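K.L.:
attaching a predicted model along with its sequence, questions to come.
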Amino acid sequence: MKKTIPSSLLLIYIVIETISAASATEVHTGYFIDSPVTGLYYQTSSELSGTTNKGAFNYRSGDVVRFFLGKDENGYLVSTLSGQEVITPTLTTTTPSKSINLTRLLLSLDSTPNDRKEIILASKMLSDINFQQQLKNIDLNVLDQSTKDLNLNLVSVKEAVNHLNQSQQYIENNFTSNEIIYHPINKRLEHIIIKKKDSQGRLCAYDLKYRNHPRSSPPFGNIEYTINKTHLIQYPSVGDYFNGCFLDKTKSLSSEKTHISQFKHWEGLIGCANTGCTRNDLNGFSLDNYNDEGDWKYRTTAMNFDPETELFMEKVQGLGPNEHIKHQNQSEKIIFTYPKEKGKNIPFEGIWRQTQYQGKTINSYCLLIKQGVIFQDPEVKDSCSQNEKHYVLNVTKKYPDMWWINNENKTAHLEQMNLLVRWYQNGNQPQHTTWEYLPAGEEWNQGILYRYRQTVQRQSDGTEEINTFTVSEFSKI
């Protein structure tokens, strides 16, 4: 006798499928808040587009959203990231200085500078072709280099920091919710720390020439742990102790089990693990200026969480000397926390489109990365071919700084894509590249990879200044 599905079960199945489909197509409203921003153009991966109005934009669940300074997608790309209810400058990038400098830029483009309750972008300026040309050449990490080219009166770092602090209060007043967006309990988490600058303002560059030397120490470390209902369980790892820029390998961590009550006053993932984490638990910005048992802190601290990628970011930036601090106080670091299986599995093999900005020249290239080799399609096209046979030029030697393409498992690590690296041209000429990658999409493969070609100069006060001469954006096709 042929078995059939009972009609009642079939009806339930149809209802569930219908609800799931409706949820996927439902349009949500998100907000770009640095004060509510009006005038940002946006596009989503589900083909929604428009201009933000008092911060508002539309997206669907699972969308990746791109924001532009300009009237359409030909404007300056601000960021590519997962769609969610609240997006802030600190969520749009992995680097501390770039977050603050984006706020400086938005405030400087505000057509109503006497009223900071809303940022209304100066559309006439952003529609100017020459201004857009200059805008696409800037490196937001070192924005002050670009003030002359942009012919723009930039607001100060101090004003931007105070504004971000006020924006955080606005978010807390208007977007506080008890909805649980993440349950980190019983997940094996990896906690990556990347040093960008030491306290004296020296840049933390990873020298690729010595990366396999047994005495070489990288400017990054890691901790692995799991939180259950009663304990935080720490696993063996290289740790997070640094001497200036570089990891102190003598202070690696061993297994340890600590009762969860020891962390009840902590912020971030650990603090909310047992109860479940709300948006407000995992997002925030603060200006710290206090005495920490004799070690004065004067810095900004930002934390952000993306529910789609499950990436928790923390960014810390020193704000220079004050009446309590006499040294340079320019340290910067990034901290990533994520489920262990995600952060070392960013798929880089495949076809990429590179857009390179250098001076008034914009060049586009179609690249294929496969088995440790980078091939280029010699024909310049509006879109990159999906046919691998078109990629016949071996251009691997042009990308010696793309050091992760030789990883054995053919995937990159998040820290590899967020480092300043030193490499050598013709064997002995030191070159510098800063890589930046903010994962987007559930598989972490829909973000924009930035490559900043740079020079480094030591200043008379011992700090180091970085100058960017070429900016490239890589989009995976």
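P.N.:
Ah, there it is. Residues are numbered from 1 along each chain as shown.
K.L.:
could you use CA atoms for every contact and neighbour count after this?
P.N.:
Noted.
K.L.:
quick one, helices of this protein?
P.N.:
7-25, 96-108, 123-126, 129-135, 147-150, 157-174, 268-272, 279-282, 340-343 (DSSP state H).
K.L.:
for Lys333, which non-adjacent residue is closest in space?
P.N.:
Spatially, and ignoring its direct neighbours in sequence, Lys333 is nearest to Lys195 (4.5 Å; Cα to Cα, 6 or more residues apart in numbering).
K.L.:
here comes the other one, which I'd like you to weigh against the first:
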Amino acid sequence: MMKRTFSAITLATISHLVMSASEIQAASDIQTGYFIDSPVTGLYYQTSSSLDGFTDKGAFNYKDGDVVTFYLGTNKSALPIATLSGQEVVTPTLASATPSRSVNLTRLLLSLDSTPGNREEIILVSKALSDPQFQKKLRQINLQALDASKDKLGIDLVSVQEAARHLDESQTYIEKNFTSEEVILRPLNTKFRNIIIKRRDWQGNLCFFDVARKSSPDYYGPIGSMTYMVTAEGIYEYPDIGDYFGSTDSSVSGCELNTKHRYTEVLFEPIEVFAEWGGLIGCAIQGCTRNDINGFTIEDYDDEIDWKYRTVAINYDPNTQLLMQKNQGLGPKENVSHLNRSESIWLTTRADANHHVDFDGLWQETTYLSDGNIDNQCLLVTGGKVLSAAPDDDECPTGIKAYANDVTASHGDMWWLEPANSKATLAQLNTAVKWYDTNTKPRYTSWEYLPAGENWEQGVLYRLQQHIVVDNKGIQHPQTHLISELKKYQNRESRK
């Protein structure tokens, strides 16, 4: 009897020890990342492996392969401000695909900081962030054009220039506290492709791809491309459509790629020409560390053609293997007489990567209505069509028959969809588009997509439906009237 009792106790003890070992293993898989815009305390976060909590001096937990979403509030019903692959250092520039969104996110965080006299840490403990009415106001803002929303929020926003200076100071903090000699990218003797997207011209006008000209063979709209390879001897540039926008005689808009300047032959320049360059080219020979290909700076210099006064952000995500560079003009100053509002994005991947997002299948679309409420619908994309159904308790129906409502016409801004092709490139998902409804009335949508996850399909696609107001100087001002987020659908079981 004693033996049986002892055996039972032993088995229970072993079972407990095994469970503890399992828990220890799970705990050892957890890594610590940091959200740095100065270290940020008080952002709620949730990972794809169900870890959650609040950032503490920037720190958050994640597991290898996780996708992390950060919320400006106390739970996941608050405004999501970023979704990206989990990694050691997350910044506003890494967490967004467009220059204005990066800077405006910093402006918003600084404006909500409970300790504005101390910018060495951002502390988000304001009661407003847990107020449902304030959250409704937050859902109506457009982080690409924050000034248009300042009256809705009822808070004093810091300026673009102050936010840019703060990001520059944060970069110094990162370089001091997160230095690593580990090489995370070896670009030498590898062919890369740069996709260049013009988001705004020097006047600040939004650059749109006009779908009415989609079939024109020499029309690329605000999208350019160049292909190159760095070797120990120099850089080879290969035939491609180029990166020259506009023309000196104004026959080609500053928002449009000028194909007369396309690369038609292989060019070579010796490596000495690029001796002072940074980024991927600067570190190609010795291999690139995290700090080599992540950073933020304010450029203010004469490049012999035009005075540059702009922000430049560069970020590399080792999970998606995407290198982004974002430039944003900071307006006029003593040496800059024009409006200086240009914005552009550079997306760099291996030339043979062939990355895309497959739209066939189920999507969840969340729309933030003008009254602050939220509308959810499930979308089935198939054969170039978009069909919708209502969700049931946050779950989308999986049977095709449930998708009886054809909403293809109202989703005509998905300009990549065709009957025989539903794959979208990253350039298409980050380009503003001018499209036409069934009455041929022009409409405008700005798209933004930051890839997350190894297959690039776990990010959030932002859809900003807009109308254009032109001021008395002829400058366009986009007014956003509807903001939606689209995510590839995962049922409850697959989200566990």
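P.N.:
Noted; the coordinates are in hand. The model shown is predicted, which means the values in this text are computed figures rather than measured ones.
K.L.:
overlay the chains and give the TM-score.
P.N.:
Once superposed, the chains reach a TM-score of 0.92 (TM-score structural alignment, normalised by the length of the first structure), with 457 aligned residues with a Cα RMSD of 1.9 Å.
K.L.:
circling back to that earlier point, the helices of the first structure into a markdown table, with extra columns for distance to Leu232 of the first structure?
P.N.:
Formatted as a markdown table, the helices of the first structure follow (distance: least, Cα to Cα, whole Å):
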| stretch | distance to Leu232 of the first structure |
| --- | --- |
| helix 7-25 | 35 |
| helix 96-108 | 28 |
| helix 123-126 | 50 |
| helix 129-135 | 46 |
| helix 147-150 | 48 |
| helix 157-174 | 29 |
| helix 268-272 | 8 |
| helix 279-282 | 18 |
| helix 340-343 | 16 |
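K.L.:
among those helices, which is nearest Phe375 of the first structure?
P.N.:
Of all the helices of the first structure, the one in closest proximity to Phe375 of the first structure, counting by Cα to Cα, is helix 340-343 (25.8 Å).
K.L.:
ok, average deviation of that closest one from the second structure?
P.N.:
Following superposition, helix 340-343 of the first structure is found to deviate from the second structure by 3.9 Å on average (mean Cα distance after the TM-score superposition for the first structure).
K.L.:
could you say what helices and strands that helix packs with?
P.N.:
Counting by 3 or more Cα pairs under 8 Å, 6 or more residues apart in numbering; DSSP states H and E, the packing neighbours recorded for helix 340-343 of the first structure are strand 188-197.
K.L.:
which part of the second structure lines up with the strand it packs on?
P.N.:
Counting by TM-score structural alignment, strand 188-197 of the first structure pairs with residues 191-200 of the second structure.
K.L.:
again, but for stretch 67-84 of the first structure
P.N.:
Under TM-score structural alignment, the match for stretch 67-84 of the first structure is residues 70-87.
K.L.:
show residues contacting that stretch.
P.N.:
33, 42-46, 62-69, 95-96, 105, 129-130, 135, 138-139, 317, 319-320, 450-453, 459-460 (Cα atoms under 8 Å, 6 or more residues apart in numbering).
K.L.:
residue in the second structure matching Asp382 of the first structure?
P.N.:
By TM-score structural alignment, Asp382 of the first structure lines up with Asp394.
K.L.:
how far away is its match from Asp406 of the second structure?
P.N.:
According to Cα to Cα, to the nearest Å, Asp394 of the second structure and Asp406 of the second structure sit 21 Å apart.
K.L.:
Ser15 of the second structure: how many residues sit nearby?
P.N.:
12 (other Cα atoms under 10 Å).
K.L.:
the first structure: which residue goes with that one?
P.N.:
Checking with TM-score structural alignment, Ser15 of the second structure has no match.
K.L.:
what do you get for Lys150 of the second structure?
P.N.:
Counting by TM-score structural alignment, Lys150 of the second structure corresponds to Thr147 in the first structure.
K.L.:
ok, Lys385 of the second structure next?
P.N.:
By TM-score structural alignment, Lys385 of the second structure lines up with Val373.
K.L.:
picking up where we left off before, buried residues in the match of stretch 67-84 of the first structure, which are they?
P.N.:
70-75, 78-87 (16 or more other Cα atoms under 10 Å).
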